[in-house]
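Undergrad: Got a sequence here, can you model it:
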Amino acid sequence: MRRIAVVVMALVALATTSIGLGVGVAPASAHALLTGTDPQGGAALSAPPARVTLSFSESVRVAGDSIRVLDRAGNRVDLGHAQGGAKASQAMVALRSGLPSGTYVASWRVVSADSHPVSGAFAFGVGGPPDAGAARAEGSTSGSAAVGFLFGVARFAGYIGVGVLLGGCLFLLLLWPAGLRAAASGRLLATAWGLAVAASVVQLLLQGPYTSGRGLGALADWSRLSATLDERFGHLLLIRLLALLLAAPLLRQAARMGRPDLWRRGELAALGLAVAVSLAAIGHGGAGDLVGLSVASLTVHVLAMSVWLGGLAVIVILLRTASAAEIGAVLPRWSRLAIGAVVAIVLSGLVQSWREIGSFAAIVDTSYGRLVLYKVWFVLGMLGVAALARQWVRRNYGSARAHLAAAADADAGLGTGQGDGAAVRADGLPGAAALAGLRRGVVAELALAAVVLGLTASLVNMVPARSSYAPPFHGSAFAGPMTVKVRIAPTRIGPESIDVYAIAATGKPQRLAAAQAQLSLPAKNLGPFTVPLDLAETGHARSDDLQAPLSGSWQLRLSLRLNDFDEYTTTLVYRVR
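TA: The predicted structure follows:
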């Protein structure tokens, strides 16, 4: 028992570590992407603008303080009261009239349709171009570390609570009704119910500080909670809480009296479906294209994963408290139900992966796609352990069916059937030693499921690959005696990384004394922006400071200096989408 507890603690620690990416991911890692600004980032204006307008890839929620425009002294020059623009995907704020010449930085923080905050900044100039440092300004996207951590933990806890509650109820109602009266089953359902309720309340309270980038002190700000209750995220959480509260007396009655009648079972099923839909509709599933299909497939995914997770949790109780005859009657039926759940998980997961990833290249070239691969890897681990458990059930109970009736009649004389330390009892049923091995397998499967849920919590907080992926640019050109190869990724509006490789005529890397890039967009008369390149190794220069504020065909001019006398330039064109 002590060894099992140590294993559980270690693997739960692994699960907690696995959600670190989701907990620690900056709130800007969300679904909406900035697609344009007016005025443009880096623009040199002859006259001051009347307003600043931002355009995003999807609808956003705008608060009064979502956009701030500052001069170089740090003084605000906007009129406040930011609001939505002509489209639901736009945000805007009016500026003071008669702004003097100089550099201005506009910083913004809005909430995307999938309930995550996105933020950033850009600079423009009046009477001339903005200062070089201001043109590359980036808004703070980290928010409060404490709020982000607690919000991630609450999301992870909610997944576990809902999964165990829904799956455990289904297992007990369909496969093991007698287990409803078991004290351990009651404690399991009560704990899962309490965890689901607490997690929902914490998320409801933290959403305001989380989206506004405020600390825990903002919990006392009623306006933040009021804004949450007035948006879709808050509506779905309230629906989940109401369904959980309505289910509480039904679960309590089932624990006292055993299996409820058909009407109450239908009521529990409807409430469970409402909880599953509320979980599926929050986040990426409720934003973007084909929302109906996405929510439906995610609901199936949530229910199927709950069947698997909650069933495993109840099996731990079944193996410790039930008679040999009960175990023999329940496990084969559970094995068949679990196969159906696995099929539903795989099919719904494929639908969602197609919607969120979109291409095979995006699987390996985006953080979202790679994290999905990790999730698939752990799911395969669960399937492997489940296959071994199914094989164990068929081997131990397939040959013992003829003995089950006799075992049931003799149950009073045999006790619970757990006292025999032998692997196989005299009636052909597995003994305590064999069941102990099965319990260890179930515990391992539960630990893997916890890791999968942790990775799921991480994915919810990341930009889907379909939105973030842009094929990297690969190009080559000649610069004097050198061949220059360039890689830029991603080719999307926003920050980009550039790698430049200089190859001498001999085919070996060319040593560089200095390198820099200049980026311009001739069609919009934008730029050039100078970007110094760091010398990483012989023949290799790179930078993560490249910025493309608009889509279009960008001109990249490279200057490569070999020594005090020899410097060569070359130009390439790549497209930003």
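Undergrad: going forward, measure contacts and count neighbours with C-alpha atoms only.
TA: OK.
Undergrad: so Leu309 makes contact with Ala447?
TA: No: Leu309 is beyond contact range of Ala447, at 10.0 Å (criterion: C-alpha atoms under 8 Å).
Undergrad: Secondary structure element for the most far-flung residue of the chain relative to its centre, which one?
TA: Distance to the chain centre peaks in the chain at Gly413, reaching 53.1 Å (criterion: C-alpha atoms, centre = their mean). Using DSSP states H and E, Gly413 falls within helix 411-414.
Undergrad: buried residues in that helix?
TA: Asp411 (16 or more other C-alpha atoms under 10 Å).
Undergrad: now that helix, how far from the chain's geometric center?
TA: For helix 411-414, the separation from the chain centroid amounts to 51 Å (computed by C-alpha atoms, centre = their mean, to the nearest Å).
Undergrad: Report all helices and strands that the following helix or strand past it contacts.
TA: Per DSSP H and E, the first helix or strand lying C-terminal to helix 411-414 is helix 432-460. Under the contact definition 3 or more C-alpha pairs under 8 Å, 6 or more residues apart in numbering; DSSP states H and E, helix 432-460 sits against helix 2-18, helix 20-24, helix 145-174, helix 291-321, helix 367-398.
Undergrad: Please tabulate those in JSON lines and include distance to Lys87 and mean neighbour count as additional columns.
TA: Converted to JSON lines, the helices and strands packed on helix 432-460 look like this (distance: least, C-alpha to C-alpha, whole Å; neighbours: other C-alpha atoms under 10 Å):
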{"stretch": "helix 2-18", "distance to Lys87": "38", "mean neighbour count": "15"}
{"stretch": "helix 20-24", "distance to Lys87": "31", "mean neighbour count": "21"}
{"stretch": "helix 145-174", "distance to Lys87": "30", "mean neighbour count": "23"}
{"stretch": "helix 291-321", "distance to Lys87": "19", "mean neighbour count": "22"}
{"stretch": "helix 367-398", "distance to Lys87": "28", "mean neighbour count": "17"}
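Undergrad: next up, for comparison:
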Amino acid sequence: DGAQLILTPPPISGDGAHVISWRVASADGHPVGGAITFWVGRRDVDAPQAVRSNDALLRGAIWLARLAIYVGLFVGAGGAFFVAWIRAPSAPAMRVIGSSVELIALAALAFSVGLQGLDAMGLSPSSLPDAEVWASGARGSFGLSAAIASAALLLALWSHRAGDVGARVMSLGALVGVGLALAATGHAATASPRWLTAPAVFAHGAALAFWVGSLIPLALAMGQPRQTASDVLMRFSRVIPFAVAALLASGLLLAVVQLERVDALWTTNYGRVLTVKLVLVALLLAIALWNRLYLTPRIGQGGAAPRRHMRRTIVAELVLVAAILGVVGLWRFTPPPRALMVAAPPFFTHIHTGRMMADVTMSPGRAGPVSIAIQLRTPDEELLSAKGVSVSLSSPDNGIEPSITEARSLGDGQWQASMAVPIAGRWTLALDVLISDFDQVHAETEIQIK
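TA: So this is what the prediction gives:
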């Protein structure tokens, strides 16, 4: 229900430790999960451990499918736009290459829906034939993105066989579809504020598709007569600075939003992936700059040698692009630093009654699973020996009745308990300390949880 996960648990039979393990597809389309441990009746047994699924085969299949989709969107849809709008010669080789990568990407998109369902439900690849797996994969932002990407690939596929006007309209729709598909899901597109990040992802994806899509048609154009090759290159050179500027500006904006701090570049997996990508992009920009400043003027002057050199550098660019897309695919498994839960400082309170004092430290001091450390003393600052301690949390403002757990003794008046604080706000923390079989002390205080 929105940001709330509501569970009606099955009947619990017997005392002891229990685990609630949960897993959902988040707003960015990526599965997230966790586990909450609780005890019933007694706490003298170890808690069972929730095992997290980490199927290397599934993760590899997700990565390969994503790589195929990227190639189809950028090389296929981007190439179709380049041929139609830059008026590059539509050689049969380009139609074959474009159609091939687009068909492969369509198949990968269909397959990725099932893979998304497996990942969302935490199942092994053997469950792929189950209908519920595919239904789960098609839900949410991932399903919307897959539908838009499929439409973009189909438009690109049809544009190869359309006339000039039809090819332009369809290829433009395909390029817009690339941006919309990427902006519909993913870590970056769903980051706050969405009014800024979603358009940035759109611009980043469309600009990248234009640049990457231009490489193969440009390489093929270099095999055309000198004047044809020079005209195509000149038209491309007038447009590409705007695409690169949009690519770099949107990429910088998204990096700032995702990282939040500079040291995340080397202290987080997301940042390390971004660092590798930036190095590869820097090499790609260096080659592009060499082509623009050195080779492009010489191609205009004539001669076959500069065109041969241009084809070779374009091949190098394609290799770098393949590496970049492969690296970017790893972000599927690396949440950005902004999405990682930042450790909140502990919350401390002191409870004082006429017969007892208690120092209570709740770690972390925020909503969610917490660990509660209790130090008991007498009013004279002596260690207080107790036979048992019960801890309860309630929130009358939110209609939450008391949740009670038994703390375990650590010796020297120290006790430890684990509980869950479902929401932030004002809570009532109560301690019932059993001094003897006939003597119990009750104390409570109001606390504020962030």
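Undergrad: on that earlier part again, will you turn the helices and strands packed on helix 432-460 of the first structure into TSV that also has distance to Ser543 of the first structure?
TA: Output for those, formatted as TSV (distance: least, C-alpha to C-alpha, whole Å):
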stretch	distance to Ser543 of the first structure
helix 2-18	30
helix 20-24	24
helix 145-174	28
helix 291-321	38
helix 367-398	19
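Undergrad: ok, back up a step: mutual contacts of Leu309 and Ala447 of the first structure, please.
TA: Common neighbours of Leu309 of the first structure and Ala447 are not found (criterion: C-alpha atoms under 8 Å, 6 or more residues apart in numbering).
Undergrad: circling back to that earlier point, which part of the second structure matches the helix holding Gly413 of the first structure?
TA: Under the alignment (TM-score structural alignment), helix 411-414 of the first structure falls on nothing in the second structure.
Undergrad: if we can go back for a sec, so which of the helices and strands packed on helix 432-460 of the first structure is nearest Ser55 of the first structure?
TA: Taking C-alpha to C-alpha, helix 291-321 is the member of these nearest to Ser55 of the first structure, at 21.4 Å.
Undergrad: Name the nearest residue to the residue mapped onto Asn396 of the first structure from the second structure, ignoring sequence neighbours.
TA: Superposed on the second structure with TM-score structural alignment, Asn396 of the first structure falls opposite Arg298. What sits nearest to Arg298 of the second structure in space, not counting adjacent residues and going by C-alpha to C-alpha, 6 or more residues apart in numbering, is Pro306, at 6.2 Å.
Undergrad: Can you report how many residues lie near that neighbour?
TA: Neighbourhood size, Pro306 of the second structure [other C-alpha atoms under 10 Å]: 20.
Undergrad: Next, the buried residues of whichever strand or helix holds Trp415 of the second structure.
TA: Here Trp415 of the second structure sits within strand 414-421, counting by DSSP H and E. By 16+ other C-alpha under 10 Å, the buried positions in strand 414-421 of the second structure come out as Gln414, Trp415, Gln416, Ala417, Ser418, Met419, Val421.
Undergrad: how much space between the residue nearest to Arg298 of the second structure and Ala88 of the second structure?
TA: Distance from Pro306 of the second structure to Ala88 of the second structure, counting by C-alpha to C-alpha, to the nearest Å: 19 Å.
Undergrad: In the second structure, which helix is the longest?
TA: Using DSSP state H to define each element, the second structure has its longest helix at helix 226-259.
Undergrad: By how much does that helix deviate from the first structure on average?
TA: Helix 226-259 of the second structure differs from its equivalent in the first structure by a mean of 1.6 Å after superposition (mean C-alpha distance after the TM-score superposition for the first structure).
Undergrad: Surely Ala247 of the first structure is in contact with Leu268?
TA: Yes: counting by C-alpha under 8 Å, Leu268 is a contact partner of Ala247 of the first structure at 6.4 Å.
Undergrad: Look at those two and report which has more neighbours.
TA: Higher neighbour count among Ala247 of the first structure and Leu268: Leu268, with 23 against 19, using other C-alpha under 10 Å.
Undergrad: which one in the second structure is aligned with the more buried one?
TA: Structural alignment (TM-score structural alignment) places Leu268 of the first structure against Ser171 in the second structure.
Undergrad: Spit out the contact partners of that match.
TA: Neighbour list for Ser171 of the second structure: Ala77, Gly78, Ala80, Phe81, Ala84, Leu155, Ala156, Ser159 [criterion: C-alpha under 8 Å, 6+ apart].
Undergrad: how about these in CSV, adding distance to Val24 of the second structure?
TA: CSV is the format used below for the contacts of Ser171 of the second structure (distance: C-alpha to C-alpha, whole Å):
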residue, distance to Val24 of the second structure
Ala77, 32
Gly78, 34
Ala80, 37
Phe81, 37
Ala84, 42
Leu155, 33
Ala156, 34
Ser159, 38
